[in-house]
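K.L.:
only geometry, no sequence info:
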């Protein structure tokens, strides 16, 4: 028997969730044994969750602002984590993979009734600190608790976005366009 590979707990809150456009990556990782769905969770603390250009969701690393964030928890292999990092543009400064404390949505309901819930340490993909504050301001310092079908209306897949502008340029254009609250 070989040594069991280290697994990473990843909290997803946007397009990687079941029923959303980038979930196909997790489906592929599940099929290859590089990911496992663990359930519905929410952030222990409040964070801003906003949309940027093309209705792309961004969790912002401003604890105690915003709302508790609803999402899904996955256990992934190193290969799975690398594939998720690639999708999230870690090396391009799109997102940062940072720790987050989460609780089971079911345990949170129990906690509300006084029986308590256990905290799980995971990682999540946060909008990069280089633009996070301006993105928060651009959204009127208002976010939502769940990236739902309503928030995702108008989402444009990466392959369908203009190719002559980088995603960081799209973010900067979105931030600088204060004339519209629409994300396109």
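P.N.:
Structure received. Just so it is clear, the structure is predicted and the values come from calculations on it, not from any experiment.
K.L.:
okay, CA-based contacts and neighbour counts for the rest of this
P.N.:
Noted.
K.L.:
what residues does stretch 144-154 touch?
P.N.:
Around stretch 144-154, the neighbours that count as contacts under Cα atoms under 8 Å, 6 or more residues apart in numbering are 13-14, 48-51, 54-57, 66-71.
K.L.:
then stretch 46-65?
P.N.:
Here stretch 46-65 has contacts from 13-15, 45, 66-69, 125-129, 132, 135-136, 139, 141-147, 151-157, 170-171, 174, 183-184, using Cα under 8 Å, 6+ apart.
K.L.:
residue 98 belongs to a strand?
P.N.:
Yes - the assignment for residue 98 by DSSP: H, G, I helix; E, B strand; the rest coil puts it in a strand.
K.L.:
quick one: contacts for it?
P.N.:
So residue 98 contacts 123, 124, 125, 126 (Cα under 8 Å, 6+ apart).
K.L.:
looking at these, which has the most residues close by?
P.N.:
Neighbour counts for the contacts of residue 98, by other Cα atoms under 10 Å, peak at residue 125, which reaches 26 neighbours.
K.L.:
included below, for side-by-side comparison, is a second structure:
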């Protein structure tokens, strides 16, 4: 039958399928979920590309437990600074799991970036030849608007130690409530 003819060379799948992921919150260096990134870097499933900034302004706000959320409202807020990682398909599925993609916590959608550190062109020009799309984890549409209102239209340009002060790790939050329950309670509570 000649089974061997259908096999694709293993190299093409890896190189062709990496995704650029823009991290703006707890996945960045120095924050609580960066341990996952370190795991992925060790296993060869991620590498840091550098510090980048969104091309457009976006609101970056904190939700319950000082969890950061990027809202998909281009033109509002600030140009957000974060870290860009090249991530393998295996790495991406672990990030999707962390970000609760299947559970309606966050959505992964494209974002446009410009380099924050080195002078010169934006990412588009750098990758014009390859089919690279940069993606970010945005707040899910189901609560995005309420979260924006709850923050009183205030947002910040970077999630720093200051914004992260008071961050509560998932394992330390009340376990009988889901992530979305926490958000519902947060958006319906009065501002402090």
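P.N.:
Now that the structure is in, tell me what you want to look at. Computed from a predicted structure; not experimentally measured.
K.L.:
check which helices and strands the helix or strand hosting residue 110 of structure 1 sits against.
P.N.:
Assigned by DSSP states H and E, residue 110 of structure 1 belongs to helix 105-112. If contacts are counted by 3 or more Cα pairs under 8 Å, 6 or more residues apart in numbering; DSSP states H and E, helix 105-112 of structure 1 sits against strand 35-47.
K.L.:
what's the matching range in structure 2 for the strand it packs on?
P.N.:
Alignment of strand 35-47 of structure 1 against structure 2: residues 46-58, by TM-score structural alignment.
K.L.:
buried residues of the matching stretch, list them for me.
P.N.:
For stretch 46-58 of structure 2, burial by neighbour count (16 or more other Cα atoms under 10 Å) applies to 46, 47, 48, 51, 52, 53, 54, 55, 56, 57, 58.
K.L.:
now do the strands in structure 2.
P.N.:
Along structure 2, counting by DSSP state E, strands occupy 19-23, 46-58, 60-62, 68-70, 78-87, 106-110, 113-115, 134-139.
K.L.:
who are the contact partners of residue 11 of structure 1?
P.N.:
41, 71, 72, 73, 74, 100, 122, 123, 124.
K.L.:
skip the chain neighbours and tell me the closest residue to the third one.
P.N.:
Looking back up the chat, that one is residue 72 of structure 1. residue 40 (4.6 Å; Cα to Cα, 6 or more residues apart in numbering).
K.L.:
my guess is the one you found contacts residue 73. True?
P.N.:
Yes - with contact defined as Cα atoms under 8 Å, residue 40 of structure 1 and residue 73 form a contacting pair (6.4 Å).
K.L.:
shared neighbours, these two?
P.N.:
Going by Cα under 8 Å, 6+ apart, no residue sits against residue 40 of structure 1 while also sitting against residue 73.
K.L.:
how many neighbours does the residue nearest to residue 116 of structure 1 when sequence neighbours are not counted have?
P.N.:
Leaving aside its sequence neighbours, residue 116 of structure 1 sits nearest to residue 110 (Cα to Cα, 6+ apart; 6.1 Å). Number of residues near residue 110 of structure 1 (other Cα under 10 Å) recorded here: 13.
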